[in-house]
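S.K.: coordinates only, sequence not included:
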């Protein structure tokens, strides 16, 4: 790197070539997550890879520069010179640059020449290995690669020229071949495999969108590849498995990924990303793809004086307890303390209550460990039921600070007063209806493109219908409890699932149980197992 590229006194930043794994964001390594958190710039090959950065467990500095290398149908891979130039430009500010590549950098990403060019330009590099798609995708498809020898051939990205399909010695006539190619290259894959001595009747497994909730596997024979190629998008990426492991693997037993209860389901989650983290993770565990659609927007109270007075009382020791009933309440109080230049030490000597696990997690992220989290029911009523009564001997102060939303119920206040406490019931934030989602999302909601919708409160039902319209009758409706179920019914929605306990994770578990029962019913009737968005049928309510 030319020193003229740098600002005075600034050394070029390090360049980390980070493997992103096969596509499932849950397979990002701890090293990859740490590199992304520290990055000042992130450079990716495609918008599809860029979407990994939106995952709830991935943290990227809001000030970091994020860019995708441009690609066209004629040039699916940006030229080496352009990629290195972009990296040098990003590193010139002294920022750590993450070059995020699919799979493993030196196997799937094929960026060794790019890394060498960076070193030649005077940049320090680091390689963060990732899980290779070449080995992970067969496992996601239920193919055991420990059955005979394995030969890996990666021909993507490529121009489609048969000469780029690798040296002849790679195309062994025994064991298992794993080939990453595009549909346009399947004819050449067939020719090379046959030329190496493989028979046209050798079993083949084609896996599309491997490692994602859109994964789809198709069995065929080697001789079928030219015909199959004509039915596909030429640019579609495919992992082709040929030979021993495909023939010997008991896929009816090992096909664990595509047989998940909610595999491929598109689930509508009417919550913001920061509120829906646990729920989204649970849905993904069951194989679903979650679309978060915020239905409320959080704003400061119209008159902040009451909140300011309460925060001063908190600092001055006017309270014995602070009871948090939502993540937003934690955020509102902590942000107000920060405005005063205070941190978690302001809660020293106070006892802290959290209504549930999500609220407790938000407190811990701020360095506060709650003293009370309800064991049986994560709700205002559940917190009131387990809150200790005021004891004039043991409790030096009889006041509780209760920061809440402007539309919160009075259940907790009444319960605390009954226990002998004086409650400062303070509006910490207002909830207003969010802006409508994009037209594409609204159309998907109304036309049944979503397989399920999960509602966690009555307000999410009202607000979603208000900003986006009523979900289609084919969409499975899941409600967190009886009140939310009643709100769904009032808005003309047929409720299919009610969580046995009021909790986000319990709601997702109940939806998965519904899907298992639904699958069993379809199989018993001799019908194909389709997603709700693909079929019409009458449904019954289940509670577990």
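M.R.: Sure, I can see it. Only a predicted model underlies this, so the values are computations on that prediction, with no experimental measurement involved.

S.K.: CA atoms for contacts and neighbours, from now on please.
M.R.: OK.

S.K.: Surely residue 219 touches residue 204?
M.R.: Yes - contact criterion C-alpha atoms under 8 Å: residue 219 and residue 204 qualify, at 5.9 Å.

S.K.: Look at the two and report which has more neighbours.
M.R.: residue 204 (26 against 14; other C-alpha atoms under 10 Å).

S.K.: take the one below as the second:
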């Protein structure tokens, strides 16, 4: 292939661990990439933003276990670029701060493969910030030195001039040095720093499993060993490390900090729940037990759309139903203006109502209780006699709503607008974490998520959950969970995503 036909390799810093800290440009490139070559420390959740047909190449390294040598990584990037692919080389932190990104760039340059560098938030700044430690502070530190604590072991010597470094900057930030902390501390003291100089070691900074150990140059190695704190970790040496004790450690004070919570909602709808839980400090494990797909046939929905102006009521029981209805209108070259101007609209809850309003539709009825029974009570009894009602919804759903509407004298049309089908992606990984007792809570947002979860793990599901709590969005979902032998720890008082988040929060606030 001619050089003019080569793809571009983007050396993208994924940030320190929290996927929310990736840059806007970095995320855009991930979404468009033909191939993603990623490290061990690059957040896996970012990979979910890549195209389904993208090629993924894992090149992670851990102490004593390298999936590829650096030379092999370089060759892989060159090969993919020469194949005409646009490649994201996703690296933890920043590509040019102890990330060997410059070595990869030089190899690409030699091969004539175009490349760009997208800087990332480095863990040497972010991890201390999440631990309540600013690396500079007026009156305490006006200079910072970034130092590697893990050099090439084959050199037999160190390139770090500890005497110059120790005296040349107020704050020292050490990358990858936790395994040599005793020796490094000794050298810094020997270079003239007082033994009582504050030190903080932050492991897995910016992530829910973040842990911080504080001490001084005299005792930090012992404290880290006692705490069994291993890599990856950032070490901060200097007066700024003491500021954590002044109350700046905001991240670890969040109410769900360190809790691992499973979200079983379909991936397309998981965003709101995941984001709210993460904002409260939880580590969210997205495990979509359902996937939203088209119905077996669109014929019934298409027939309803052709006679849309004959319906007096349109009733929507989920956001998915709204989305599917709108997409099918668009398929026929229509939009919401096809809905009769005097038709009345009902939504089962505020999220569904909000989606309808986003489409430009007025919502007439939203029940106080967000389930079918509540919707029936909210529609005035005299409004249904002789009326035509359209309910675009899931192919499989409870029949209580259409049955009761018919009993009230309405003609009810219920075309399937979508199907919820089981999704087993990630089952083995989640089972492993459940068996290891690493999951604190599993959330269910619909009976179908319960059914599919139990279907995947079988009769031993309750035993597999062990001490993990179960949180359900409402009584119908909770009833389904109990039917399958699961112990429901909490039900949302309001049958919405914010209500479910509040319910989860109450579990741990009550536990203190």
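M.R.: Right, received. Where do you want to start? Treat the numbers as computed from the prediction; the structure is a model and nothing was measured.

S.K.: After superposing, what score do the chains get?
M.R.: Here the TM-score for the pair of chains, by TM-score structural alignment, normalised by the length of the second structure, is 0.81; 497 aligned residues with a C-alpha RMSD of 4.0 Å.

S.K.: For residue 372 of the second structure, see how far away residue 366 of the second structure is.
M.R.: 11 Å (C-alpha to C-alpha, to the nearest Å).

S.K.: Can you pull the residues that touch both of those two?
M.R.: Here residue 366 of the second structure and residue 372 have residue 348 as joint contacts, going by C-alpha atoms under 8 Å, 6 or more residues apart in numbering.

S.K.: What strand or helix carries whatever residue of the first structure lines up with residue 10 of the second structure?
M.R.: Applying TM-score structural alignment, one finds that residue 10 of the second structure aligns to residue 16 in the first structure. If you go by DSSP states H and E, residue 16 of the first structure is part of strand 15-19.

S.K.: Next secondary structure after that strand?
M.R.: Counting by DSSP H and E, what follows strand 15-19 of the first structure is helix 30-38.

S.K.: matching residues in the second structure for that following helix?
M.R.: Going by TM-score structural alignment: helix 30-38 of the first structure matches residues 24-32.

S.K.: And the biggest strand by length in the first structure, how far out from the chain middle?
M.R.: Using DSSP state E to define each element, the first structure has its longest strand at strand 422-433. Taking C-alpha atoms, centre = their mean, to the nearest Å, one finds the center of strand 422-433 of the first structure at 30 Å from the center of the full chain.

S.K.: From the contact counts, what lies against that strand?
M.R.: strand 296-299, helix 305-316, helix 327-339, strand 399-405, helix 411-418 (3 or more C-alpha pairs under 8 Å, 6 or more residues apart in numbering; DSSP states H and E).

S.K.: So for residue 252 of the first structure, which of those sits nearest?
M.R.: When those are compared by C-alpha to C-alpha, helix 327-339 sits nearest residue 252 of the first structure, at 43.2 Å.

S.K.: any idea of the angle the closest one forms with strand 422-433?
M.R.: On the basis of axes from the mean of the first three to the mean of the last three C-alpha atoms, to 10 degrees, helix 327-339 of the first structure is oriented at 110 degrees to strand 422-433.

S.K.: Residues contacting the helix or strand following helix 327-339 of the first structure, please?
M.R.: Downstream of helix 327-339 of the first structure, the first helix or strand assigned by DSSP H and E is strand 351-354. With contact meaning C-alpha under 8 Å, 6+ apart, strand 351-354 of the first structure is reached by 320-326, 360, 369-374, 383.

S.K.: between the residues you listed, which is closest to residue 151 of the first structure?
M.R.: Closest approach between the contacts of strand 351-354 of the first structure and residue 151 of the first structure, by C-alpha to C-alpha: residue 360, at 49.0 Å.

S.K.: For the closest one, what is the enclosing helix or strand?
M.R.: With DSSP H and E as criterion, residue 360 of the first structure is part of helix 357-365.

S.K.: Which positions in that helix come out as buried?
M.R.: By neighbour count on 16 or more other C-alpha atoms under 10 Å, the buried set for helix 357-365 of the first structure is 357, 358, 359, 360, 361, 362, 363.

S.K.: about what we covered before: want to try a markdown table for the helices and strands packed on strand 422-433 of the first structure, with mean neighbour count as columns?
M.R.: A markdown table is the format used below for these (neighbours: other C-alpha atoms under 10 Å):
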| stretch | mean neighbour count |
| --- | --- |
| strand 296-299 | 15 |
| helix 305-316 | 16 |
| helix 327-339 | 18 |
| strand 399-405 | 23 |
| helix 411-418 | 18 |
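
S.K.: what about these, which gets the closest to residue 274 of the first structure?
M.R.: Closest to residue 274 of the first structure of these is helix 327-339 (C-alpha to C-alpha; 9.0 Å).

S.K.: longest single helix anywhere in the first structure?
M.R.: helix 504-524 (DSSP state H).

S.K.: and the angle from that one to helix 357-365?
M.R.: Going by the same axes, to 10 degrees, helix 504-524 of the first structure makes 140 degrees with helix 357-365.

S.K.: in helix 504-524 of the first structure, what's buried?
M.R.: 504-515, 518-519.

S.K.: Stretch 140-158 of the first structure too?
M.R.: Neighbour-count burial for stretch 140-158 of the first structure [16+ other C-alpha under 10 Å]: 140-145, 150-158.

S.K.: Among those residues, name the ones in helices.
M.R.: Using DSSP H, those in helices are residue 140.

S.K.: Closest one to residue 422 of the first structure out of the buried residues of stretch 140-158 of the first structure, please.
M.R.: residue 140 (56.7 Å).

S.K.: Run through the residues that contact the closest one.
M.R.: Residue 140 of the first structure neighbours (C-alpha under 8 Å, 6+ apart): 210, 211, 255, 256, 257, 258.

S.K.: mind checking how far it is from residue 284 of the first structure?
M.R.: Distance from residue 140 of the first structure to residue 284 of the first structure, by C-alpha to C-alpha: 14 Å.

S.K.: Skipping adjacent residues, who's closest to the aligned partner of residue 145 of the second structure in the first structure in space?
M.R.: Per TM-score structural alignment, the equivalent position to residue 145 of the second structure in the first structure is residue 152. Leaving aside its sequence neighbours, residue 152 of the first structure sits nearest to residue 178 (C-alpha to C-alpha, 6 or more residues apart in numbering; 5.0 Å).

S.K.: can you count the residues close to the one you found?
M.R.: With other C-alpha under 10 Å as criterion, residue 178 of the first structure counts 25.
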